[in-house]
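Student: Quick check, what structure comes out for this input:
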Amino acid sequence: MELFMRNIHFSADDLEIKRQLALRLHGPLFAGWNGGMPYNFIVRLLKDRGHGNRRHSGRGILVVPSIVVGLQLLEQVEVEPLSVLNRPIRFESGKRNVMQEDLERLDEPYNDVEPDGQLMGSLALATVQFGWPCPDGSISIEWQNSEDPKKPPTSLTFDDETRLFVITTQQAKKIVVAPRNIRSIAFDSLACVIHLERPPVFQKERSRENNRGDLGFLHIINLLIDQEDDENPMDDRLSTLDERRGNIFAYLLVLRITFKQVSDVDTFKAQAMRVHLTTFTGIYEISRQGLFDPLIMYRFDYWLKGFPFDVAFQLHGLVSRRRFNPRELLGMRRAIDAAIENFGAATTAEAIKLLEAHRDEGRPDEYQAGESSNPYSDKGHGSQGLSASLLFNEILREPMNKPAKPFWQFYDAGRVFHCHRVMVTPTSLVLTGPLPDETNRVIRKYIRHVHNFIRVEFREEDRLRLHLRLDKTVDSSKFIDERFGRILQDGLIVAGRKFEFLAYSSSALKEHAVWFIRPFVKDQKIVNADSIRGELGDFTKVIHFPALYGARIAQAFSATEPSITVEAQQIRIIPDKESDTSSVFTDGVGTMSQGILDDICDKYTPSKRRPASAQRSTAFQIRMGGSKGMLCLDDRLPGKVICTRPSMNKFISTDTMVEISRGFDRPMPMYLNRPLIMLLETLGVPMRPFLDLQADAVAKTEDASRSMDKAATWLTTNGLGTAFRIPSALLTIHQIDTGLDWTRRVGGLVEFLYRVQKFAVNHVLRDLKYKARIPVPKAWTLVGVADEFDYLEEGQIYAYVCDVNGTEQYIHGNVLISRSPTVHSGDARMVWAIGKPPRDAPTGLGKLTNCVVFSCKGQRSLPSMLAGGDLDGDIFCLVMDPDLHLPPGPEYPPANYDGPERLRIDTPSTARELAQFVVNFIKNDLLGVIATQLLLTADDSNQLMRDPDCLRLAALHSDAVDYPKTGRPVDFLQIPRLRRFDKPDWYAKETDRGEFYYESDRFLGHLFRAIELPATKEANRVAKRQRRLLKTGNENLDFENVVDVYARNDDAITRELKRWMDGHVHPSVHTSMEATERVEEMFAILSNYTDELSHICSDYSLSHRIPLTEEEVVAGTIVAKSSQPRARNDAILAMRRSSSILVDFVRGEIEGSTGEPSQAGRRASLLRAWAAWNVSAALGDAFGARSFGVIALDALFRAIRDIENHNNR
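Tutor: Just a heads-up that it's a prediction; the model follows:
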């Protein structure tokens, strides 16, 4: 039972209240409960939002294990009040149910208050050491603190409020370790060895005098979120614990501490167990090998400068990812020099890259007490015990194992390049890649020099965005300036080369990512950051506005695909359409003739990685020189003409290449989300339709696992498995009638696909619960364009949709239209869709497909009423389901914000101003904070999103959206504070334990509680199984195992495929010498594919040590829980992009280049795909083989369809 406490003395702490309550609750009046044994209870003091100098608000919560105990206590304190510090505490019955976390805590044995207080105290440490795990099981100590016996000793404490372990040195520096960052702790007599997941946080205490008047940005944000302040001085964040040793702490994830007293070891162990850490007893041999001594680090850095960049980048990457130490790699010099001479730099770099996978083979996933004294021990774990040089030579020894020419050298240079990436954290530089990514205008121009460009992102140690770390005890503003600002201003050393800040794209800026460049020579001219920015165009009109200048440059760095180049005389400038009140109806949209559209489609469509749609795009989002926005078809234009408008033209450029950001050849599905649901609840839509839609989504998700054809449809609807075309593979296996029931775990490819489906189920249910991402059947998401024909009246729209199967529909009737993000009560409106155009309508209107056409009549453009939208590529949600429509009555007025004035400087903007803006943006990016604050405020208000604070937050949200262009950040002091300390239950994160939430009665709360996640355990089980296979499965990846491939393959799918093959080629072809050569070629392709796939699994994992599984990549999801789902979502999107590019390329390699389509060419593609399938089937569960089989199966049936279509003509 939960009781509410009031009138608590402000000087009283929770320990004193616990002592007094224990005397009462464990006294004679309660002796009859729990057999007279002491029982657990919980005390929480509530934070004070109005007085920063108080410990708490004078209120609190008491949780007791029984209603009987609670009622008895209420009766007793009426007769005999319970006083603390001479003030009686008033008790009353709580209104909430006890949370599950509290129920579990109440079941734990009662710990006496005095010992509990001892656990909270300070433990004296004799030494603090950081070390490196060696292959022989020992720990090489690479740094140790210096202790002055005349000063108080270094201490270890546990902050029960923040749940952090804190080591404070004699130099007033702190090592802060979160329990989630600890993999395991090994104890011996006076020491313990702590294996960390990532580097800890380093801080330095700031004196109270220095703290006054220097209120940090993130500290003020805490006032908004945590509602608490105090007079304690804030700490400074550090990038290293010891300036003399530089950044070595980025590499040392073994923390060893020794205690002064044996009893303190037991105290710390008890505390570790209380926070559910893995502990065991183990004795480590300690050595001091100097693996990171200053001389070694200097030699390693100097050594890198002498290698080609690709080789140096991989060597630097191995150290940055803590897979090898620099002394190990220095021992490889002769082997690397020989490899470069014999195989070339590209192949050598690939072989070095493979070292990581070979070092990780056999490494345990987790370590149980007593099983291993060293989680990194190599004993009994295969190739881990080999030195770096031996591993490297083993990779290169056999011809079939030697890396072939890297895939990325064959990628379509117009669309794809291999991108080198660097993640800058507070302590580290983490190098990853190169991995395939989409090109932009600048990259395409310098495609032969792409190794001089790197993508740099600024993150926390756990890969989250730094500004989200809302720590009230640390002023991170100064640290961001010193750590990130210095790199942006002064440059970055990567692989022995200096790179300088170049620019960013608009989407990358939101991820706190930018481009850096290393100056190089092209055509006898030096190319550097200044020259590239200067050649993009004329920025005279914006050069005095740093943020806007950066946004205009960003256009050239947006991911695009090249299409056609037009002549200058083919480009016309036409005026924008405006209302009498100067509202622009055509903001960001122009037109093109049928001839231009045909040319773009012919150039653009074949390069897309998804199946051809039944309908060509009639609108494209484009970049062309200094113009950006949409081009849509206008059939009245003659010949080949493009019409742009002033609202599209951002700067002057002579470049006339039409670059495609996005095509719209199919309608996109529409999903509800939390802001839209809260808005519709505000506007009077009933709850039942939302519950029904979610229940239907859950039912379809559960039903999808029952058969392959249902799973295929469900995966397509949810956009999962699309890179590997899993829906097509499932339908193929279903159609060839193998008789396999995938629910019976029959093994092979079918069971692999069943596991992929389970991962997808987990993904969808997780999104339903934590995002309220609910599919809406009678709804679409479409790009917006303008009515060029002035046919539509005010409040009317036109939309015609045609999906990939050719199913078409004219949208007709009342439609709810909105645009994300919905933050204002006027952001959803009712409009009338005219349906199929009547005969008197312009013919051009009816030719516009898969887009929503807005009227150009009235006083204000409709897109601008929907969360401040325009027509430069914004997408809009159209809902036909009447159950989700707004009730009859006057609509809420749309938002109308003037916006802040752009920040102007007196001098022309340079790289220094751009870099400073990036730093400021990292510190002041409040968009997510404001959006979250708005939802939390609405949940707690009777007016929901019409609450005055919500309206204020909506206005601030608009300013935050404009910040990348205005340079004016939101004043965080203007953000309204939350009115309560606890949060609604739907706001709980996946990883939350013991946080304080209330049961929300809003739609979001009901939807959240209606979802269970039964698939999570299954998905985690599969993930562990696949990691075990990853360590052992590739032993089968040997060409000798597939030489007799045709003789041994006899699984159900192969038998059915043989029957199909026999209808198109003579059976003798299967066993010919030519077939053996094809098998050898396909094996080489598969070998390269698995290398690339393993890099994707490693580089996009949320964990530094546990890669993604093959199933996760194929499904297009990440199973791991995360306290910051946005970081996981960023990784998922990037992983999908890289895997799509890889699959697209591998499919092309399997099909082969046959020149002009011919029957012989189609037959050759069929035989190559057949060989690829047999190679994958022969290798069974080896890592990568199953997904390679999916690609081969798709290529096989594409070839069969091509042959049959040709024969049927």
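Student: hey, let's count contacts and neighbours off CA atoms from now on
Tutor: Will do.
Student: Now do the same contact list for M592.
Tutor: Going by CA atoms under 8 Å, 6 or more residues apart in numbering, M592 touches L631, C632, L633, D634, L637, K640, V641, I642, C643.
Student: Just the ones of those residues in strands?
Tutor: Within the contacts of M592, residues falling in strands by DSSP state E are L631, C632, L633, I642, C643.
Student: Next, format these as CSV and append neighbour count and distance to P837.
Tutor: Listed next are the ones in strands among the contacts of M592 as CSV, based on neighbours: other CA atoms under 10 Å; distance: CA to CA, whole Å:
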residue, neighbour count, distance to P837
L631, 26, 21
C632, 26, 18
L633, 25, 16
I642, 27, 25
C643, 19, 24
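Student: with these in mind, which one is nearest to T1032?
Tutor: Minimum distance to T1032 across the ones in strands among the contacts of M592 is 52.7 Å, recorded for L631 (CA to CA).
Student: Would you agree the closest one is in contact with L597?
Tutor: No: using CA atoms under 8 Å, L631 is not in contact with L597; the gap is 9.1 Å.
Student: neighbours of E793, just the number please.
Tutor: 15 (other CA atoms under 10 Å).
Student: Kindly report the same for Q409.
Tutor: 11.
Student: same deal with G873?
Tutor: Counted with other CA under 10 Å, G873 comes out at 23.
Student: doesn't it fall inside a helix?
Tutor: No: counting by DSSP: H, G, I helix; E, B strand; the rest coil, one finds G873 to be coil, located in no helix.
Student: Can you give me the distance of it to R623?
Tutor: Plainly put, G873 is 11 Å away from R623 if you go by CA to CA, to the nearest Å.
Student: Could you also give me the structure for this next sequence, so I can compare it with the first?
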Amino acid sequence: MKQLPLCSDLLVRFFPANTAWKFLRNLPVAGYTRKASDDLFHINFALFRWQKDPSNFSPIGMPSYSSAYDSYGMEMLWSLGYLFQDKYNADSQSIVGIQHKNLYDLSCTIWRNLKQNHCYRIKDALHDATSKTNHGTSNESSQLKQVAFAIITPNRIEYQPMQMTRCHRGFELYPPENWLLVHIRGYNGIDKINNIDLQMRVRFRNLMIKGIARDKRYFQYFGSSGSQMNDQAGWFLSLPHGTTIESARAKIGDLSKILNVSTYISRVGLYLTTLKSTGSDIPSAFQVRIAGCKGMLSVDPKSKSNEFYIKVRKSMVKFESDDWTLYIVDHSRPMPLSLNNQIIRLLSDLGNSNGIFESIQMRCIDRKEFWHPPAKCYLNALDSLNQSIINENQQKYKNAKNFLIRNKIPLPVNEARCLFGIADETGTLKSGECFIQYRSLENSSTFEKYIVHIGTVLVTKNPCLHPGDIRKLEAVYVPKLQSCIRDCIVFSTNGHRPSFNEMAGADLDGDQYWVYWGNEFQIEEVAKPLLYPSTKKSCVNRITNELIVDHVLDTFTDTAPGIIANTHSVIADKHSNGTFSKECEECALLFARAIDARKTGENINLTPIMKLKDKYCQTYPEWMMKFDKPKMDPPSKSINEILYQKAQDAWIHPDSYNDTLRYFPVIQNPMDETAIDIDESDANLEQEPEQIETKAKCCCPWILIILVAVGFFIFYVIKHK
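Tutor: The predicted model follows:
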């Protein structure tokens, strides 16, 4: 029984056949959830004929192919284990006997069908008309490369269809075929790993240090970008003969002076940040990587049309490098804005009535106004990925109601934006002032119109846990900035403490800000901002590959930010002073340190938080969607709960809102679709899995074999002990 949780499926034979239905009826089918702690499991079963094969065939080894794509396709199928190998051994001629001109595409078809239906027959793929060419050069550009993609779990390595990815600077060092994109996941291959035991750690550590064997090569862990660290992912590199992983990392620049492991990893990650094309339009501000520098570049108001130069501040230099090619990570552009649970709570505690939030939510539900204008308004200079490619890469989709239930409520696009923050190079802005010029996105607009906002604005940066993180600034008109700066917020550099630093300790190194200038939300009395002291970085004598891998694994399973944020949410909901309480302030300060711990290497002491959790978190408000935890009784009366319940009761016609891509920070849907942009500020947000359709096969009248999720079997055995 101890080994059953390691299995993805159970093959159960019933005799007589009618006992199968008695078994199925006793299963706790109560919906679907990915979290094993919920004691609810997804049923995925198929009925098929049991027969004994008269032939005495021996297992066939994995075939080899001359084409790299075909070889990868077979390796991808082989990594499915018995799901494919048993069927291949019994029916190998379905593939071997046919010289399919697109064998990789055929492999992808078989792979997808087997993932949905474990009883899928290989020969059926030959008649499946859904095969599409995926590896042709027609989908590739200078900004897009196709790379191998694998998921490693505690008990297997499963290769996925090749993924189209934006380029990073690492492709300049080694070609795409030398890179392997890897995601670390739990036993089911879907969930991130929250807790890692010794056995799991040893396995992942060995794979990262010694390498993943594939196609007669070994791929060792090279590094992860900032977003990949959050997603428990990274790039593995196949090294040329005679090259070590240390010497490969040294190619990016001089890292010998860096003695903090966290800093070293983040500097390597600079080379792995995906890059974007700017197209024909010239944005006002760029998030860049150049040599060993990172940060924001903006158009110099003093420059002339025929002058081309780059000024790099000393603070932008992270390490020495001779690669002075300019790489663009992101740039200023119209980015819509949404409310989220944290900001809703803070604005409520700062004096905004429930009716304001309910009114904005109701307008979205009733669709009296569009969530956001058509996607074509947002493309600007950002080149969009082809929708079919995005679908091929299996990005997650969510519909409008899912957003509403999570209190992700879009704000009017001409009253609020997500904006990059830059410094005032003219020195004109006074303390407490800012400059905002945004592109108007009226649906009826047929030309680009830019508006300089003058008046009060509310500004913060996600994530934010303290009322003082929301600042009230005055937007003013600056002629020198109007001519060259748009779609970003310019902060003053004057004063004792910059305004941006008062917002959860933000900086101008590429941070994006939540900016609202509408008339509905108001703050009469601004809360005093917290001081977020910097933590001294720990140093070692020498950075080794073992130290890097150990730190990455520690970071992957670091649950401190989520624990603190969840505890803060419960306290804010239950405490009479809400987010102004001392307990919430304690959480906010420690949360900022926990976020920075990935850069500083600080070990966060959660003892004070665990005491608060024991005191307040015996029950949870429903809006937090902690379905495996006891609910508050009586229910919460907070605005978050009110909005959540209204969203639950709301009915949205399926024709009113199309499913929305939740991947890029800019809307990139077909132009005729209604688009909803979502930020990811909630630390405890979990993605919903894609629903999996099941298909029933024919059944013999005297015997059944049922393929069921292992959770049901365990439940049944325990129940009838």
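Student: So after superposing, what's the score?
Tutor: In this superposition the chains share a TM-score of 0.78, using TM-score structural alignment, normalised by the length of the second structure; 644 aligned residues with a CA RMSD of 4.3 Å.
Student: Make a markdown table out of the ones in strands among the contacts of M592 of the first structure and add distance to E1056 of the first structure.
Tutor: Output for those, formatted as a markdown table (distance: CA to CA, whole Å):
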| residue | distance to E1056 of the first structure |
| --- | --- |
| L631 | 48 |
| C632 | 47 |
| L633 | 47 |
| I642 | 52 |
| C643 | 55 |
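Student: Of those, just say which sits nearest to T781 of the first structure.
Tutor: Closest to T781 of the first structure out of those is C632 (17.1 Å), distances taken as CA to CA.
Student: And the closest one, what's its match in the second structure?
Tutor: Alignment note: C632 of the first structure maps to S298 in the second structure; criterion TM-score structural alignment.
Student: so that match makes contact with D424?
Tutor: No: S298 of the second structure is beyond contact range of D424, at 9.8 Å (criterion: CA under 8 Å).
Student: just curious, which of the ones in strands among the contacts of M592 of the first structure is nearest to Y298 of the first structure?
Tutor: L631 (54.8 Å).
Student: roughly how far apart are that closest one and V589 of the first structure?
Tutor: 6 Å.
Student: Same question for L693 of the first structure.
Tutor: The value you get for L693 of the first structure to V589 of the first structure, if CA to CA is used, is 35 Å.
Student: More neighbours: which of these two?
Tutor: V589 (30 against 16).
Student: burial of the closest residue to the more buried one other than its chain neighbours, as a residue count?
Tutor: Leaving aside its chain neighbours, V589 of the first structure sits nearest to M630 (4.5 Å; criterion: CA to CA, 6 or more residues apart in numbering). Neighbour count of M630 of the first structure, defined by other CA under 10 Å: 31.
Student: just checking, M630 of the first structure touches L871?
Tutor: Yes: assessed by CA under 8 Å, M630 of the first structure is found in contact with L871 at 7.0 Å.
Student: show me the contacts for whatever residue of the second structure lines up with K771 of the first structure.
Tutor: Aligned by TM-score structural alignment, K771 of the first structure pairs with N407 of the second structure. Applying CA under 8 Å, 6+ apart to N407 of the second structure gives the contacts L339, N340, N341, N640, L643, Y644.
Student: Same check for those, but in the first structure.
Tutor: Compared against the first structure with both residues aligned by TM-score structural alignment, their matches' CA atoms under 8 Å, the contacts of N407 of the second structure retain N340, N341.
Student: Need the contacts of N407 of the second structure in CSV (columns: neighbour count and secondary structure).
Tutor: Shown next, in CSV, are these (neighbours: other CA atoms under 10 Å; DSSP: H, G, I helix; E, B strand; the rest coil):
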residue, neighbour count, secondary structure
L339, 20, coil
N340, 23, coil
N341, 21, helix
N640, 25, helix
L643, 24, helix
Y644, 21, helix
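Student: and the contacts of N407 of the second structure as a markdown table, adding distance to T137 of the second structure?
Tutor: A markdown table is the format used below for the contacts of N407 of the second structure (distance: CA to CA, whole Å):
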| residue | distance to T137 of the second structure |
| --- | --- |
| L339 | 41 |
| N340 | 41 |
| N341 | 43 |
| N640 | 48 |
| L643 | 48 |
| Y644 | 46 |
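Student: with the contacts of N407 of the second structure in mind, which one is nearest to C434 of the second structure?
Tutor: Closest to C434 of the second structure, out of all of those and judged by CA to CA, is L339, at 21.8 Å.
Student: Show me what that closest one lines up with in the first structure.
Tutor: Aligned partner of L339 of the second structure by TM-score structural alignment: L672.
Student: was I right about its match contacting R773?
Tutor: Yes: the pair L672 of the first structure / R773 is scored as a contact, 5.3 Å apart, by CA under 8 Å.
Student: I would like the residues contacting stretch 223-243 of the second structure, please.
Tutor: 178-185, 192, 208, 217-222, 245, 248, 265-266, 268-273, 552, 555-556.
Student: I'd like the list of these that fall within helices, please.
Tutor: Secondary structure defined by DSSP state H assigns M208, I245, A248, I265, S266, V268, G269, L270, V552, T555, F556 of the contacts of stretch 223-243 of the second structure to helices.
Student: Most neighbours among those, please name it.
Tutor: So for these (other CA under 10 Å), the most neighbours sit at L270, 26 neighbours.
Student: residue in the first structure matching it?
Tutor: Match for L270 of the second structure (TM-score structural alignment): Q555.
Student: Would you check how far apart that match and A547 of the first structure are?
Tutor: On the measure of CA to CA, Q555 of the first structure and A547 of the first structure end up 13 Å apart.
Student: and what of I811 of the first structure?
Tutor: Distance, I811 of the first structure to A547 of the first structure, using CA to CA: 40 Å.
Student: what does A335 of the first structure give?
Tutor: Relative to A547 of the first structure, and taking CA to CA, A335 of the first structure is found at 49 Å.
Student: Thanks again, I'm all set now.
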